[in-house]
Structures are given as C-alpha cells and as structure tokens.
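Enquirer: Everything below, folded, please.
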Amino acid sequence: MPESGSAKKTAAPRRRQARGERRIAQLLAAAAGVFCRTGYAAASTNAIAREAGVSPGTLYQFFPNKEAIAVELGGQLLRRAHEMHGQAFLPENLDKPLPQLLDAVLDPVIAFNCENPAFWALMHGSGVPGIAQEHEELHTGLLARVEGILHTFAPDADPTVLRHVSNMTLGIIKSSLDLILATEGDERAAYVAELKTVLLRYLEPMVAATPGTAAGDARLDTP
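Expert: Now for the predicted structure:
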C-alpha cells in the first residue's frame, strides 16, 4: 500500500532529526580534535567547521559559538566520566590487596583519559563556567570515593590526615596523567607502571599499619 500522508509527515521530521543528530556528533568529534591539538583558548569555530568538513554557516545552525560546543562536548564527557568512576570504584574492589585495588581503580581512569583526550583539554584548560562547575563536582565526588577507600583500610586514621592523603593521591594521579597522555606505546606503559609504584609506596604505610587488611596481616606475620 502507498504510504499515507500522515506517515510521510511523521517520517520526514524523524529523518531530519536523525540527520541533525549525526551533524551534531560530527561537529563535536571535530571540536574534540581541535581542542586537543590547539587547546580551548586557541580553537575557533572556523577551525572546528574546517575539521568537520562543513561551512561555518552549517556549524552556526547547531551551535551559536565555541563555548556552546565546549559545554555540550564537556557535558557528554562528564557523563561518561561518572559512569567510568562507577565501574572503577565497585564495592568488591575494596576486598582486594592494595596492588590489585590500584589496578582496578586506575586502569579504567587512565583508559578513559587516553581514549578521550578532549576531556583533559576541556576540564583543565577551558575555563568555561558550566564545565568548571561540573568538573569541580566530579572532583569532589572522586575525592569522597578515595577518602572512603582509605577509611576502609585505615578506619582509625585521623579524618584530616585522610583528607590530606586523598588530596595528595589525586594530585599525584593528575600530574602523572600529564605525562601519560603526552606519550604512547611502551613509554606510556612505563609511566603507568611508575604511577602505580609511586601510589603503592605512598599508601602502603597507612594500609600496612592497619590490622585486618591484606597488607596489615602480612606485616603482622613478618618475624
């Protein structure tokens, strides 16, 4: 049977919507590439349009300016980051010895940042108000997760000490990600291994001093 008039009217908007969604995804992918190469401040809508293979006029049909593109891209990346943190900080990871716990938490974090370099470029270099606020909320949540893990390993530790150690731990990870993201292949793997070694040696004294943990029991069994 021939398609009815109402069906044609319904199908046309859906096709236009699908085309619009594909165009937005194309522009956001292009923006991610430009932000990574030049940084947010030096990026321009013309460069993003050129990267996407469209005219600036086409870009402005979807985004009024560079900041709007950054907010949309940053929002998507932040949602993925929240999902990744949920995978990294699974409750069952707390039952693992410290070296395996570091693997379980750090591997997803490092993989996410390596697969989404625009996340690092936007979160730490854009200064866009909406992104900065959401990133601060993400950081606060991450800090609370790290403090929670350390409290599990060292329940009698002073809360101020736990906060300081948690902040230092995140600072070490952040600094190391600069090196990790700037390298590839074996060199990147070497920096990842060094990061885990640094955190293990930094955190192990706190963990080892606590009876009931894997490291603490190992110390108590040492003659």
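Enquirer: Going by C-alpha atoms from here, please, whenever you check contacts or count neighbours.
Expert: Fine.
Enquirer: show me the residues around the residue nearest to the spatial centre of the chain that make contact.
Expert: Geometric centre of the chain, nearest residue: residue 81, 4.3 Å, by C-alpha atoms, centre = their mean. By C-alpha atoms under 8 Å, 6 or more residues apart in numbering, the contact set of residue 81 is residue 112.
Enquirer: change it to 10 Å
Expert: Neighbouring residues of residue 81 by C-alpha atoms under 10 Å, 6 or more residues apart in numbering: 75, 87, 108, 109, 112, 113, 116, 119, 135, 138.
Enquirer: Count the neighbours of the first one for me.
Expert: Taking other C-alpha atoms under 10 Å as the neighbour definition, residue 75 ends up with a count of 17.
Enquirer: what's the answer for the last one, then?
Expert: Burial measure for residue 138: 17 neighbouring residues, criterion other C-alpha under 10 Å.
Enquirer: and residue 72, which of the three is it?
Expert: Secondary structure, DSSP: H, G, I helix; E, B strand; the rest coil: residue 72 is helix.
Enquirer: Run the chain-centre distance for the longest helix seen in the chain.
Expert: Ordering each helix of the chain by length in residues (DSSP state H) puts helix 5-38 first. Distance, stretch centre to chain centre, for helix 5-38: 25 Å (C-alpha atoms, centre = their mean, to the nearest Å).
Enquirer: One more, please, to line up against the first structure:
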Amino acid sequence: MTDEAGGVRPRRRQARGERRMEQILDASATVFARLGYEKATTIAIAAEAGISPGSLYQYFPNKKAIAQALADRFVTRMRSAHQDAFDSIDFVAIGLDEVLDRIVDPIVAFNIAHPGFKALFARPDMPEGLADAARPIQAALLGRIEAMIGARAPGLPETERQVTARVAVQIFQALTPLVIAVERDEREAMVGELKKALRGYLGPVIG
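Expert: Purely as a prediction, here's the structure:
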C-alpha cells in the first residue's frame, strides 16, 4: 500500500491535491469571467468548484493567491498559443491574409477557451503581482509582431516598426472582447471583421 519513505498513498494524495487545485483554478476562471475580479469572492469560487470554503483555504489563503496562480497558468498557456501563431512560419513567403489567419486564429481561440483571462489582465488596476506575470508574455508578443513586420518590410525604420506593432496589438485587444461576446454562430463573421481592421491598418505597411 505505502511505506514511510513515501509510496503509493503519498503520491495519490499529491495527485488528488493537484487535481483539486486545478478544479479551484477552473472555477475561479469561470467566476472571474462572470463577476469580474473585484466582485468575485472565495465563497463564490468554492461554490463553483463544489467544495467548502474551508477546503479552498487548504490550497489558497485568499483571492489574490488564486488570481496569481491562475495568471501563471494563463501565461503558460498563452505562451503556447503564441508559439502556435508564430513559430515555424515564413511570414515573407505568404500573403497578408494568411499572415493574419496564422496569427489571429490561435490567439482568438485561446481567449475563447479561457474566459477569465480578460477579467484578470484587462483591468486598469491590475495588482502588481499579476502585472509582473503578464509583462514578459506581453513583451514577447510585441517582439514577435515587430519581427514579423520587419521581415515583411525590411526598409521600415525601427521606430515606425515599433509603433506599428503596438497599434496592431491595441487593435487586436480592443476588438477581441467583441469576438468573445457574440454567439458562436456569429463568431466567424466577427473574427473576419477583426482581421479586416488589422488588414486595413497593416496592409499599407506590410501588404
């Protein structure tokens, strides 16, 4: 069954604990998306997870700790979405429409699959801990966009390339909530509008 040095039972307890933490984080993402960070409570998160508040506190001391753990998970998954969007793609060899398909689709899919993401990272008063978690991945995304622009428009001055990348990211971030908010049967058309806006802005520069 087990031994004093740590056998089956300790490993099973550890696995159960990890599953419970994932359960709490899944529930917190749902609650943050529904109520927003400020109105969300640990009681609401525990209820969504189907556990008692006391059980929740065995894993997380407060809402901020839950948000930090959820932010870390979001950042890890977002990094994977960025890799899907940018890695192993020759942006010079394909047209602008395909560039937008390859970049926009996986990142939109991430936002749809993780509805609590915006509730944490789109806040103007984001706690410093969450800002620290998000800053590297945001900087990496901006760097990837700048590199793509530089590859397609090698003569573009560095300052203009940086500004173009920042504005393109802002357009994406501004329109993504509209994509997420519509019903599923309308989403493809709304994604098309998002790409149209990006095409209209980026076309004269890298089209």
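Enquirer: What residue in the second structure is paired with the residue nearest to the centre of the first structure?
Expert: Using TM-score structural alignment, the partner of residue 81 of the first structure in the second structure is residue 78.
Enquirer: Could you grab the helix/strand/coil label for that match?
Expert: helix.
Enquirer: Next one: it from residue 97 of the second structure, what distance?
Expert: Distance from residue 78 of the second structure to residue 97 of the second structure, counting by C-alpha to C-alpha, to the nearest Å: 23 Å.
Enquirer: again, but for residue 199 of the second structure
Expert: Separation of residue 199 of the second structure from residue 97 of the second structure (C-alpha to C-alpha) stands at 8 Å.
Enquirer: Stretch 188-206 of the second structure vs the first structure, average distance?
Expert: Here stretch 188-206 of the second structure, set against the first structure after superposition, deviates by a mean of 1.3 Å using mean C-alpha distance after the TM-score superposition for the first structure.
Enquirer: Look up the counterpart of that stretch in the first structure, residue range please.
Expert: Against the first structure, stretch 188-206 of the second structure falls on residues 189-207 (TM-score structural alignment).
Enquirer: List the buried residues for the matching stretch?
Expert: 191, 192, 195, 196, 199, 200, 206, 207 (16 or more other C-alpha atoms under 10 Å).
Enquirer: do the same with stretch 172-189 of the second structure
Expert: 172, 175, 176, 179, 180.
Enquirer: So which of those are in helices?
Expert: Judged by DSSP H, these include 172, 175, 176, 179, 180 as members of helices.
Enquirer: so which two of these are the farthest from each other?
Expert: Using C-alpha to C-alpha, the two most remote members of those are 172 and 180, lying 12.2 Å apart.
Enquirer: Now the common contact residues for those two.
Expert: Common neighbours of residue 172 of the second structure and residue 180 (C-alpha under 10 Å, 6+ apart) are residue 108.
Enquirer: and residue 94 of the second structure, helix, strand or coil?
Expert: coil.
Enquirer: Nearest residue to the counterpart of it in the first structure in space, please, no chain neighbours.
Expert: Taking TM-score structural alignment, the alignment pairs residue 94 of the second structure with residue 96 from the first structure. Once flanking residues are discounted, residue 96 of the first structure sits nearest to residue 214: 7.9 Å by C-alpha to C-alpha, 6 or more residues apart in numbering.
Enquirer: tally of neighbours for the one you found?
Expert: 16.
Enquirer: List the contacts of it.
Expert: 95, 96, 97, 98, 153, 207, 208.
Enquirer: equivalent range in the first structure for stretch 109-122 of the second structure?
Expert: Aligned using TM-score structural alignment, stretch 109-122 of the second structure spans residues 111-124 in the first structure.
Enquirer: Any idea how far that stretch is from the middle of the chain?
Expert: 6 Å.
Enquirer: Report the buried residues of it.
Expert: In terms of neighbour count (16+ other C-alpha under 10 Å), stretch 111-124 of the first structure has its buried residues at 112, 113, 114, 116, 117, 118, 119, 120, 121, 122, 123.
Enquirer: Which ones among those lie within helices?
Expert: Of the positions in those, 112, 113, 114, 117, 118, 119, 120, 121, 122, 123 sit in helices, assigned by DSSP H.
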